[in-house]
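**Student:** coords please:
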Amino acid sequence: MSQIASVLGGSLGVGIDREVTGISVDSRTANPGDLFCAIVGEAMDGHDFIGDAAARGAVAAMVSRDVESPVPKLVVKDISAALASIATHIRDRFEGVVVAVTGSVGKTTVKELISAALSSAGPVLKSIGNQNTEYGLPMTWMRLEEQHKFVVLEMGMRGRGQIAHLALFSKPTVGVVTVIGTSHIGELGNVRAIAEAKSELLQAIPNDGIAVIPSGGEFSDFLRKAARCPVVTFGEGGDVSVVDSRTDFSENRTEISLEARGERLSGSVPGLGSHQAQNAAAAIGVCVGLGLPLHDAMGSMSLGDIPGYRMKAVEFNGATILIDVYNSSPESCMEALQNLALAPSTGQRIAILGDMLELGDYTEEAHRRIGAEAARLNLDRLSLVGRAVHWARDGAIDEGFEGRLDLYGSAEEAARVFARLEPGDFLLIKGSRGMALEKTLEAAGVKTDV
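**Tutor:** All right, here's what the predicted structure looks like:
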């Protein structure tokens, strides 16, 4: 703890030094040896939970005001700035490759695939869970060990300047943008502004670094111009392109064939859907830029894993449940519906869809588009949960939807759908994180390890 105090320009009293092995910002998940950071949020004040963190083993607390504490405390003006300083201190002593990933869709999956691919060349430290913020990334840097050769970070974005801040202390040498879409359009107003916010990552990559971006799309040229370093593209006509893909629902894997600058690569990756092939292409793009053996990277990537609640199939009484409830945006929801339409169903194709959140003025249009897509795909049943999904219902009706339409007030109510499932049916469950549609599974008694 004395070293942290020194980094921040302070000091500790005699006899109160402690060995700090990690950082926690949530008292419920504090671990022995942690420095608990008392974040002040809109609904909670971390200063009220220092005792809880200490009871779970936290050995010290970082606070922004002087309060009583059962463990030694370090008082700072701004906890976020203090954490950035700690991360900078650690980062400046790391000589390996730092890969940062952002994008409107798929950044967590791509981060996992990059981490798996790079593991063929050495030990990898990666951000875990939702540690993609000004609080989470310093927690990742605290886990850095001497053995690590690569660090792979996911960077979230809630507004302009946030990615620039994360890049300022993480100093990535490789920047990856997965796709530009409408996630967080409620905060930024339009897709152009989202592209500009995401491009902050590319602007932070040094001249001798690498940018990995989609080969197509409305903002491909914009992203390329934002980078001052060499660029590797993935997607149709890119440096890494998808030749073929096939989804294996029974194994929760997608078999893929890629071409990377004339070299053909084949294998399989965890996860379902043709978009997984694009995610894999992005990961291989990083390896192309770094000059790593691509077949080794492809083999290691096949051993990777995808975090829970992201498009995984489980069996339930002869039916197949496609669980994709970690989050939802117009782009990812469209992909999920298309995966459902391609599923090898011998029965009905059914979707339980929850609200897509944080879309602002785009909410109505986005939900109408999703409903219309369900109609075009000829789904047999559409069960909708939330306050905005009535626009999805209207969009489906306007497009001539002929199946059954239901509106539910909660995830638990939507569990009624399970009682009507028959062997051979495929059921998709998709919604934003705030909708907590995993409660549908719990209410229906579905056992899952996702």
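**Student:** C-alpha from now on. contacts and neighbour counts both.
**Tutor:** Will do.
**Student:** buried ones in the helix of greatest length in the chain?
**Tutor:** Taking DSSP state H as the criterion, the chain has its longest helix at helix 275-290. By 16 or more other Cα atoms under 10 Å, the buried positions in helix 275-290 come out as 275-289.
**Student:** just checking, what packs against the helix or strand that it is followed by?
**Tutor:** Per DSSP states H and E, the first helix or strand lying C-terminal to helix 275-290 is helix 294-301. Helices and strands touching helix 294-301, by 3 or more Cα pairs under 8 Å, 6 or more residues apart in numbering; DSSP states H and E, are helix 107-118, strand 263-270, helix 275-290.
**Student:** repeat the analysis, applying 7 Å as the threshold.
**Tutor:** Applying 3 or more Cα pairs under 7 Å, 6 or more residues apart in numbering; DSSP states H and E, we find helix 294-301 packed against helix 107-118, strand 263-270.
**Student:** so how far is A414 from E442?
**Tutor:** 11 Å (Cα to Cα, to the nearest Å).
**Student:** higher neighbour count, these two?
**Tutor:** Neighbour totals were compared for E442 and A414, and A414 leads with 24 against 14 (other Cα atoms under 10 Å).
**Student:** tell me the first helix or strand C-terminal of the helix or strand harbouring that one.
**Tutor:** Element membership of A414 [criterion: DSSP H and E] is helix 411-414. Later in the chain than helix 411-414, the nearest helix or strand by DSSP H and E is strand 426-430.
**Student:** which of the residues in that next one are buried?
**Tutor:** 426-430.
**Student:** got it, and stretch 224-244?
**Tutor:** 224, 226-229, 231-235, 238-242.
**Student:** again with stretch 197-214
**Tutor:** Neighbour counts over stretch 197-214 (16+ other Cα under 10 Å) mark 197-206, 209-214 as buried.
**Student:** and stretch 89-100, by the same measure?
**Tutor:** 89-91, 94, 97-100.
**Student:** ditto for stretch 101-121
**Tutor:** 101-121.
**Student:** what of stretch 136-149?
**Tutor:** Buried, per 16+ other Cα under 10 Å, within stretch 136-149: 136-142, 144, 148-149.
**Student:** name the helices or strands packed onto the helix or strand harbouring V152?
**Tutor:** Element membership of V152 [criterion: DSSP H and E] is strand 150-154. Counting contacts by 3+ Cα pairs under 7 Å, 6+ apart, strand 150-154 packs against strand 97-102, helix 107-118, strand 124-126.
**Student:** now distance to S69 too, for those, in TSV please.
**Tutor:** As requested, those are arranged in TSV below (distance: least, Cα to Cα, whole Å):
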stretch	distance to S69
strand 97-102	36
helix 107-118	36
strand 124-126	32
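**Student:** next up, for comparison:
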Amino acid sequence: MIKRTLEQVANMSNAELSKPELRLENVHGVSIDTRSIQKGQLFIPLPGPNSDGHQFVRQAYEKGAAAAFWKRDMPNPPEDIPLLIVEDPLQAMQDLAQSYRHQTGVKVVGVTGSNGKTSTKDMIAQILSGTYSVQKTIGNFNSQQGLPLTLLALEEETEIIVLEMGMSAKGQIEKLSNIANPDIAVITNIGESHLQDLGSREGIAEAKFEIIKGLNPDGLFIYDGDEPLLQALVNQQNFLFETLSFGKSDTCNLYPVSIQLKGSGTEFVVQAFPTTTMYLPVLGLHNVKNALAAIAVARFLGISVESIKEQLRHLNLTSMRMETHEGLNGSLIINDAYNASPTSMKAAIELVHSLDQYSNKVLVVGDMLELGPKEEDFHKEIGHYIADKHIQHVLTFGPLARNIADGIKDKNQTIEVKEFIDKQELKMAASSLLDGNTVLLIKASRGMKLEELLEGLTS
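**Tutor:** Next up, the predicted model:
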């Protein structure tokens, strides 16, 4: 974590010390939450939905904080507490993080995309950790607040940090890219998340493409070559940095020539290494694509194919992303309940469809959120997609997911479809379908909390 004197922190964050006589006092880390603040940390008061962090500055100091930011136009600054006076605490934290990033000399890998960015981040960090000292974004600390906090938690001896970059509006990825100044930038794909804010997939692609704004001219830009919107944006540019595409198509720089599901994992061969079979301990073509992006990062950083293969075998993804569990009566439960969009929903359904060793395939699907005015149409489209697959049972949860049920009934009367608004009733119905021939998928947006079904469905 950052360890600097108050004078150094002031210079790095464009702040003014309220007590210059304390300029040589040290700060060890930062915090935005008095509930978890540690002795010696810098407290950063940020506005929240119900309160402003400035009202907790004294509490932070009494709990051991070394100092705190204070917004210049905020009245009544406490005179007995060391303060760093700034125009805006969030901007000051971002400036501090950017300065610290450059002082450490760490290499930065930035990852964004509509789907798969967390899994791709985990894969990149796993592969690189066999050769380098690596840190990565923890949880979903990928926002205007989260990314600077991740950088400020960086240990100075760390060689590479893998940063996830999230957004909900145009300009946000550009801001994060300029803070992090990545040496390698990755766009996993373009889906439909944030259509409510960005209006179209073209708008989403342009917003994700902002990741190149802070990219090192000597760096590498890695993108989904199966996505025409990204390819069109790449074709319009004249980059100083290298570019590399990955995907299913043989027009990409990296693509798989074979993919086989093996138990609860996936074997695949990349055209660039035709004699090497890679193994992922997770299921799905979309995870193979994520692995290709991670492999591209690793090869740019000089990591051998054998080391990549070995590290992928030991992959441990962030929870609720294609987690496999032993279900009741010998069934297989796939928990992919962390989030959902039409793109990721189709990928998960395709996976279940392809698991030929199971004769009874059950989908438990809930609402996909933040899809804008066409949200009902997107859900019905998922129903039409399911109708063409080898699926026996579909259980929907939530008001929007009813449109999935309607879409299935439009095109396929043989799939048994049931709709639920009570989670306990849903769990009872799902458990009654489980046996040794059954695979059951749990998939919905994070707000639906469908992972709560696992207790009662797993052994």
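**Student:** what does the TM-score come to for these two?
**Tutor:** TM-score for the superposed chains, counting by TM-score structural alignment, normalised by the length of structure 1: 0.90, backed by 443 aligned residues with a Cα RMSD of 2.6 Å.
**Student:** ok so, going back, and which of the buried residues of stretch 197-214 of structure 1 is nearest L294 of structure 1?
**Tutor:** Nearest to L294 of structure 1 out of the buried residues of stretch 197-214 of structure 1 is V212 (Cα to Cα; 15.6 Å).
**Student:** map the closest one across to structure 2 for me.
**Tutor:** Matched by TM-score structural alignment, V212 of structure 1 corresponds to I222 in structure 2.
**Student:** the helix or strand where that match lies vs structure 1, average distance?
**Tutor:** Assigned by DSSP H and E, I222 of structure 2 belongs to strand 220-224. Strand 220-224 of structure 2, aligned to structure 1 and superposed, deviates on average by 1.0 Å (mean Cα distance after the TM-score superposition for structure 1).
**Student:** who does the next helix-or-strand element following that strand touch, helix- and strand-wise?
**Tutor:** Past strand 220-224 of structure 2, further along toward the C-terminus, the next helix or strand under DSSP H and E is helix 228-235. In terms of contacts (3+ Cα pairs under 7 Å, 6+ apart), helix 228-235 of structure 2 is packed against helix 201-208.
**Student:** residues in contact with the residue nearest the centre of structure 1?
**Tutor:** Compute the mean C-alpha point of structure 1, and by Cα atoms, centre = their mean the closest residue is T108, 3.1 Å away. Going by Cα atoms under 7 Å, 6 or more residues apart in numbering, T108 of structure 1 touches E154.
**Student:** cool, I222 of structure 2 as well?
**Tutor:** 185-187, 243-245, 293.
**Student:** and if we set it to 6 Å?
**Tutor:** 186, 243-245 (Cα atoms under 6 Å, 6 or more residues apart in numbering).
**Student:** also V98 of structure 1?
**Tutor:** 150-152, 172-173.
**Student:** so what corresponds to it in structure 2?
**Tutor:** Taking TM-score structural alignment, V98 of structure 1 has V108 as its aligned residue in structure 2.
**Student:** likewise L384 of structure 1?
**Tutor:** Using TM-score structural alignment, the partner of L384 of structure 1 in structure 2 is T396.
**Student:** packing partners of the host helix or strand of that match?
**Tutor:** Per DSSP H and E: T396 of structure 2 is located in strand 393-397. Where contact means 3 or more Cα pairs under 6 Å, 6 or more residues apart in numbering; DSSP states H and E, strand 393-397 of structure 2 is packed against strand 360-366, strand 416-420.
**Student:** repeat that with 8 Å
**Tutor:** Strand 393-397 of structure 2 packs on strand 360-366, helix 402-411, strand 416-420, helix 423-431, going by 3+ Cα pairs under 8 Å, 6+ apart.
**Student:** most packed of these?
**Tutor:** Highest mean neighbour count of these: strand 360-366, a mean of 25 (counted as mean count of other Cα atoms under 10 Å).
**Student:** so where is that strand in structure 1?
**Tutor:** Going by TM-score structural alignment, strand 360-366 of structure 2 sits over residues 348-354 in structure 1.
**Student:** any idea what P281 of structure 2 aligns with in structure 1?
**Tutor:** When structure 1 is aligned by TM-score structural alignment, the residue opposite P281 of structure 2 is P270.
**Student:** quick one: contacts for the residue lying closest to that match once chain neighbours are set aside?
**Tutor:** Counting by Cα to Cα, 6 or more residues apart in numbering, P270 of structure 1 lies nearest to R253, which is 4.5 Å off, once chain neighbours are set aside. Residues in contact with R253 of structure 1 (Cα atoms under 8 Å, 6 or more residues apart in numbering) are 247, 268-272.
**Student:** rebuild those residues as TSV, extending it with neighbour count and distance to L8 of structure 1.
**Tutor:** As requested, the contacts of R253 of structure 1 are arranged in TSV below (neighbours: other Cα atoms under 10 Å; distance: Cα to Cα, whole Å):
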residue	neighbour count	distance to L8 of structure 1
T247	24	51
S268	22	46
V269	25	43
P270	24	42
G271	26	43
L272	25	46
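**Student:** which among these gets closest to I16 of structure 1?
**Tutor:** Out of the contacts of R253 of structure 1, the member with the shortest distance to I16 of structure 1 (by Cα to Cα) is P270, at 47.6 Å.
**Student:** what's the distance between that closest one and G103 of structure 1?
**Tutor:** For P270 of structure 1 relative to G103 of structure 1 (Cα to Cα), the value is 20 Å.
**Student:** distance check, the aligned partner of D52 of structure 2 in structure 1 against L441 of structure 1.
**Tutor:** When structure 1 is aligned by TM-score structural alignment, the residue opposite D52 of structure 2 is D45. Per Cα to Cα, D45 of structure 1 is found 32 Å from L441 of structure 1.
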